[in-house]
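Participant: Sharing a model prediction with you, sequence too.
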Amino acid sequence: MFRRERSIPLRGSAAALCNNLSVLQLPACSLTHFGVVHGPSAQLLSAVPEGVPLAQRQLHAKEGPGVSPPLITQVHWCVLPFRVLLVLTSHRGIQMYESDGSVMVYWHALDAGDASLVQAVFARGIAASGHFICVGTWSGRVLVFDIPAKGPNIVLNEELAGHRTPVTDIATEPAQEQEPTGEKGKGSSCLSPQDCVADMVTADDSGLLCVWRSGPEFKLLTRIPGFGVPCPSVQLWQGTIAAGYGNGQVRLYEASTGTLRVQIDAHARAICALDLAPEVGKLLSAAEDTFVHIWKLNRSQEGGYVEVEHCHGECVPDTQVCGARFCDPSGSSFAVTGYDLAEILRFSSM
């Protein structure tokens, strides 16, 4: 069970964007950083465990060609093996900052050359994989940036072509060194167990999922077809993909094969955010129906099947939830944002 804690006030409110909350916990400093997007700016807040805000900072999207200020689409902290960067995406480009947002270390402008006159240009979907940062785009391509141990010498390493519609979200986890089980999914190109190590998944507006093996060169392992609704949010845990869809369903797939393991009719409206507590296998789902649910995932010893148990449900009355994240890897607390809500709601286990 969870109880409501002291909320954190925002200077503005949260925009109606999926995955509109990023959380970075700093246990050594007893601090938690929160990032929320509203229009052309992102608000960064630091708070102690009791919820008292200590510092706030506003970041704005870098201006590019055009008469109107660019709108920010997502803000996300990327934890790399040797540094932490704050990544901000917009309709003009991709900005990377030091973790506190004080110094911009890289700016990548989006090339609108392939876009039609009526097609929106933007970046969306951010994740770290090893020493790479991956960012999705409106064209369906995923940009892979090689990040140095320090300094601004960031390089666009490659572009991954797996989607035909705009990327919505990207999830990664450290590579699981085990031989996959089950039959190969549609489109699988694994040649050996090592080739089948799936440690990144990308989703798009059509509901298609692409499963990748990261490395100096990323390799597409398999495609999991959509079924007519978008997939706004994905997570990856111990070789299991958790995907949240626009019809309120959460589906769990085997990452290495694309096999559907579990289907949950979790929400009455579109899911806007998923998150995972990796230490305990808790899955958080949040949707436009005002509900946040927490599920416990367990992998069975025989056959690698996934068992799911519902642990908690929380209603945020009269609020279109647009972001939700665990605040620690054990899943003992979580935070929620809502459209036009001028505060971050916090909940902790009793």
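Facilitator: That came through, no problem.

Participant: use CA for all of it now, contacts and neighbours both
Facilitator: Fine.

Participant: what's the closest residue to Gly281 other than its chain neighbours in contact with, if anything?
Facilitator: Excluding its sequence neighbours, the residue lying closest to Gly281 (CA to CA, 6 or more residues apart in numbering) is Leu297, at 5.2 Å. Leu297 sits next to 281-283, 306-309 when contact means CA atoms under 8 Å, 6 or more residues apart in numbering.

Participant: These, buried ones only, as a PyMOL selection?
Facilitator: Applying 16 or more other CA atoms under 10 Å to the contacts of Leu297, the buried members can be selected in PyMOL as follows:
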select buried, resi 281+282+283+306+308
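
Participant: then this one, side by side with the first:
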Amino acid sequence: MYRKEKSLSMKGSTSALCHNLSVYTDNDKRTQSYGVVHKSVANIITIAADGANVLMQRQVIVKEPGGHGSTIVMQMKYCEFPERSLMVMACQRGIQIYESDGSVMLYWHSLVNPESNEVSKAYARGICTLQDSMLCIGTDSGTILVFEIPPKGTNILLKESLKEHVLPISCLHSHGLVLASGDDSGCIILWRVEESQLHPYKRIDGLGSPCSGVRLWNELLVATYGSGHIRLFKVISGHMCAEVTAHARWINAIDVVHRNGMVLTVSEDSFAKIWQLKEGDAPEIEHLSSECVQNVLLCGAAFTHPDGTSFCVTGCDLAEVICFTTK
């Protein structure tokens, strides 16, 4: 169903982290940007939307403010708001927010006491936007930090801290008024925005394996696990309505096409797989296609066309983004 296209070469390699690929399409400038992280470096490449030319390559070295040395990046993500787009770094010891091209750091939020000399194991992981102005980021303590993002400028404020999870947050995703959060125990909590604040309304207990990814599509929640399973839940009730033994090993990334319900998953088993969601009284998930990148531990994935006709993946220690398109 898909064929491999020319890969995009990066200046640096890719760490073995879940969701280690983010793609940003700038429709005004007709460009696409791809970002991956390795240790304390974010590798960024921007190409023309038609794929003809590489317009920019940049490496952003993530350092703690005050010159305290570099910090390990756990995840980077392009976050789009109605008036602006940002590049967000979830790191050890804190959170950094940049302009979308990585040129200027706008905000730093520390997860540790800056006056403490103790070595901290604090980290942030899991990033998503919510509605028009909220940015949600998970932490190792199980807390979700909610920031208010202004239309412009650097006046970014911590709005609230949500504490329902016991173990570290692993993944976040939102759609409409609903936020889904997963953790290292496999537990998923569904939240709803009420009067500009988030309130938990449903808890889905884990089944013995960490939840590695969540995606909301219409009235369905798709969750991936370290066991290689994909599970489908109803957003309103939290009832599980489908389960697939999708991969032989840990699923590292998931993406969804909101237009048509196509799902992309990649795993340590070297496979990228495409699925189709079906709504109704008895929702289903159907396998459509599989692509193997031999001997590569895949750790990032994203659709690059709004109809799901193209996607890209990254793999551990690769210095490239591998692209696929429909035949």
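Facilitator: All right, it came through fine. Given the structure is predicted, the values throughout are model-derived calculations rather than measurements.

Participant: Mind checking the TM-score on these two?
Facilitator: Scored by TM-score structural alignment, normalised by the length of structure 2, the superposition of the two chains gives a TM-score of 0.94; 322 aligned residues with a CA RMSD of 1.8 Å.

Participant: Show residues contacting stretch 217-231 of structure 2.
Facilitator: Here stretch 217-231 of structure 2 has contacts from 175, 186, 209-216, 232-236, 240-252, 254, 256, 258, 261, 267, 279, using CA under 8 Å, 6+ apart.

Participant: can we see that at 7 Å?
Facilitator: By CA atoms under 7 Å, 6 or more residues apart in numbering, the residues outside stretch 217-231 of structure 2 that reach it are 209-216, 232-235, 240, 242-251, 258, 261.

Participant: again, but for stretch 252-260 of structure 2
Facilitator: With CA under 7 Å, 6+ apart, stretch 252-260 of structure 2 has contacts from 18-19, 212-213, 215, 217, 262-268, 299-303, 306-308.

Participant: Kindly recompute the last result at 6 Å.
Facilitator: 18-19, 262-267, 299-302 (CA atoms under 6 Å, 6 or more residues apart in numbering).

Participant: before we move on, what about stretch 31-47 of structure 2?
Facilitator: 14-15, 20-25, 48-49, 53-62, 71-73.

Participant: Any of those residues buried? List them.
Facilitator: Here, 16+ other CA under 10 Å leaves 14-15, 20-25, 48-49, 54, 57-59, 61-62, 71-73 buried among the contacts of stretch 31-47 of structure 2.

Participant: What lines up with the residue nearest to Gly281 of structure 1 in structure 2?
Facilitator: Alignment note (TM-score structural alignment): Leu297 of structure 1 maps to Leu277 of structure 2.

Participant: How far off centre is the helix or strand encompassing its match?
Facilitator: Applying DSSP states H and E as the criterion places Leu277 of structure 2 in strand 271-278. Put simply, strand 271-278 of structure 2 sits 17 Å off its chain's centre (CA atoms, centre = their mean, to the nearest Å).

Participant: Tell me which residues of it come out buried.
Facilitator: 271-277.

Participant: and the next element down the chain from that strand?
Facilitator: strand 284-292.

Participant: Next, the angle strand 271-278 makes with the helix or strand just after that next one.
Facilitator: The helix or strand immediately downstream of strand 284-292 of structure 2 is strand 298-303, counting by DSSP H and E. Strand 298-303 of structure 2 and strand 271-278 are oriented at 40 degrees to each other (axes from the mean of the first three to the mean of the last three CA atoms, to 10 degrees).

Participant: so strand 298-303 of structure 2 corresponds to what in structure 1?
Facilitator: Counting by TM-score structural alignment, strand 298-303 of structure 2 corresponds to residues 321-326.

Participant: Average offset of the matching stretch relative to structure 2?
Facilitator: On superposition with structure 2, the mean distance recorded for stretch 321-326 of structure 1 (mean CA distance after the TM-score superposition for structure 1) is 0.5 Å.

Participant: before we move on, back to that, of the buried ones among the contacts of stretch 31-47 of structure 2, which belong to strands?
Facilitator: 22-25, 48, 54, 57-59, 61, 73 (DSSP state E).

Participant: could you measure the residue nearest to Thr73 of structure 1 when sequence neighbours are not counted against Tyr253 of structure 1, distance?
Facilitator: Leaving aside its chain neighbours, Thr73 of structure 1 sits nearest to Ser90 (5.0 Å; criterion: CA to CA, 6+ apart). According to CA to CA, to the nearest Å, Ser90 of structure 1 stands 30 Å off from Tyr253 of structure 1.

Participant: Leaving out sequence neighbours, find the closest residue to the aligned residue in structure 1 for Glu268 of structure 2.
Facilitator: Alignment note (TM-score structural alignment): Glu268 of structure 2 maps to Glu288 of structure 1. Nearest non-adjacent residue to Glu288 of structure 1, counting by CA to CA, 6+ apart: Gln320, 4.8 Å away.

Participant: Does that neighbour touch Gly338 like I think?
Facilitator: Yes - with contact defined as CA atoms under 6 Å, Gln320 of structure 1 reaches Gly338; the gap is 5.4 Å.

Participant: Pick out whichever of those two has more residues nearby.
Facilitator: With neighbours defined as other CA atoms under 10 Å, Gln320 of structure 1 and Gly338 compare such that Gly338 has more, 27 against 20.

Participant: Show me what the more buried one lines up with in structure 2.
Facilitator: Match for Gly338 of structure 1 (TM-score structural alignment): Gly315.

Participant: Surely that match touches Leu297?
Facilitator: Yes - contact criterion CA under 6 Å: Gly315 of structure 2 and Leu297 qualify, at 5.3 Å.

Participant: How far does stretch 24-33 of structure 2 stretch from one end to the other?
Facilitator: 5 Å.

Participant: in that stretch, what counts as buried?
Facilitator: Applying 16+ other CA under 10 Å to stretch 24-33 of structure 2 flags 24-25, 31-33 as buried.

Participant: same question, stretch 161-178 of structure 2
Facilitator: Neighbour count says stretch 161-178 of structure 2 has 162, 165, 167-175, 178 buried, by 16+ other CA under 10 Å.

Participant: Equivalent analysis for stretch 200-217 of structure 2, please.
Facilitator: Buried-residue list, stretch 200-217 of structure 2, by 16+ other CA under 10 Å: 200, 202-204, 206, 209-217.

Participant: Which part of structure 1 matches it?
Facilitator: So stretch 200-217 of structure 2 is aligned with residues 220-237, judged by TM-score structural alignment.

Participant: now the strands for the stretch 151-300 of structure 1?
Facilitator: Counting by DSSP state E, counting those that start in this stretch, one finds strands in the stretch 151-300 of structure 1 at the ranges 155-161, 167-172, 200-204, 209-213, 219-224, 233-237, 240-244, 249-254, 260-265, 271-277, 282-287, 291-299.
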